[in-house]
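Trainee: no sequence on this one, just coordinates:
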């Protein structure tokens, strides 16, 4: 941890405040008519996800935490943990499954993921933006529907339900977003 002046805070930095860790989202310096400038900061609690607005004087100091984003390769799941491997050192690291929340089904073997570490402790994990999955079930198209408006329900091989265009059938491979499982395109090749 390192102390820094409040006016040095920038979006993306992580600070410790009142015993909690926060990611800085936005920061504005407000100069009132009289008196010292004030820093208005919007920040998100890393554990709870709750947003908080906080004001500091420019002369105040805050505790900045060191963050590191590092790429790992997903190896396997061990109970409630995901085992990741450092592609450079082959060292393994174990992180709780909850770190991914509802994106967990999109994690695939040997997938490269980005892990954010704060003071060496994993706090969040990013997946690639899209993955390719096989459609295991797709509803038949209802006659009379216009193709433009009618996405139909489908189930992917990872159990996630999504909406696909009418021409997609079971057995096809499609590209979906890992954030919400939404359809991007038919997989090529």
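Mentor: That came through fine. Treat the numbers as computed from the prediction; the structure is a model and nothing was measured.

Trainee: From here on, just use CA atoms for contacts and neighbour counts.
Mentor: Will do.

Trainee: Could you give the number of residues near residue 77?
Mentor: 15 (other C-alpha atoms under 10 Å).

Trainee: Could you do residue 113 as well?
Mentor: By other C-alpha under 10 Å, neighbour count at residue 113 equals 18.

Trainee: ok, and the closest non-adjacent residue to it?
Mentor: residue 127 (5.0 Å; C-alpha to C-alpha, 6 or more residues apart in numbering).

Trainee: can you pull the contacts of the one you found?
Mentor: 107, 112-114, 178 (C-alpha atoms under 8 Å, 6 or more residues apart in numbering).

Trainee: this is the comparison structure:
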């Protein structure tokens, strides 16, 4: 275990909390007021049962960061409430519970390369690629001459996710989406 100050904890880190349980960090924000003690608010999910916890620490508080190995895997297929991945180097299959994948499950695409964080031989967290390409299956029709960059319209992707896209993007267009916040980035170049 490595000791890290609260201000250095980032999204995706695995920490061992005072209750002896492992938690994956979902969000970490530091707040530095003009007067008073700077604090870091950490939103984390307990790996064993998926319960979310939000705690506030002084930025100088020390937290135990668990040693996790990051291993490249390829997504294969869903199996009930679980997801099956294959280790890219030794071809072993790993079944990951749906609760651990969470909302990211909608972004999973067949043969997608992902990074699984392993602790004592078990997957404890998943990191998807930062961008995916998906096709728009439903949106309002393109309005000729409407090119204002500030306006966006709702669209539904082939994976069922709703995003906001510029008005010139129509049905059938392949777009690049940010997997962290589900935002439209650009039209796909392929």
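Mentor: Nice, thanks for sending it over. Quick caveat: nothing in here was measured; it's all calculated off a predicted structure.

Trainee: TM between them?
Mentor: TM-score of the superposed chains, computed with TM-score structural alignment, normalised by the length of the first structure, equals 0.74; 168 aligned residues with a C-alpha RMSD of 3.1 Å.

Trainee: quick one on the thing from earlier: compile the contacts of residue 127 of the first structure into a markdown table and extend it with columns for distance to residue 15 of the first structure.
Mentor: Converted to a markdown table, the contacts of residue 127 of the first structure look like this (distance: C-alpha to C-alpha, whole Å):
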| residue | distance to residue 15 of the first structure |
| --- | --- |
| 107 | 29 |
| 112 | 27 |
| 113 | 24 |
| 114 | 20 |
| 178 | 28 |
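
Trainee: and those as a markdown table, adding distance to residue 41 of the first structure and secondary structure?
Mentor: Shown next, in a markdown table, are the contacts of residue 127 of the first structure (distance: C-alpha to C-alpha, whole Å; DSSP: H, G, I helix; E, B strand; the rest coil):
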| residue | distance to residue 41 of the first structure | secondary structure |
| --- | --- | --- |
| 107 | 34 | coil |
| 112 | 33 | strand |
| 113 | 30 | strand |
| 114 | 26 | strand |
| 178 | 30 | coil |
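
Trainee: Closest one of those to residue 163 of the first structure?
Mentor: residue 178 (14.0 Å; C-alpha to C-alpha).

Trainee: hang on, the closest one packs against residue 133?
Mentor: No - when contacts are counted by C-alpha atoms under 8 Å, residue 178 of the first structure is not listed as touching residue 133 (10.8 Å).

Trainee: Can you tell me the centre-most residue of the first structure?
Mentor: residue 126 (4.7 Å; C-alpha atoms, centre = their mean).

Trainee: Over in the second structure, tell me which residue corresponds to it.
Mentor: Under the alignment (TM-score structural alignment), residue 126 of the first structure maps onto residue 127 of the second structure.

Trainee: Spit out the contact partners of that match.
Mentor: Contacts of residue 127 of the second structure (C-alpha under 8 Å, 6+ apart): 12, 114-117.

Trainee: can you do 6 Å?
Mentor: 114-115 (C-alpha atoms under 6 Å, 6 or more residues apart in numbering).

Trainee: how far away is it from residue 95 of the second structure?
Mentor: Using C-alpha to C-alpha, to the nearest Å, one obtains 15 Å as the distance from residue 127 of the second structure to residue 95 of the second structure.
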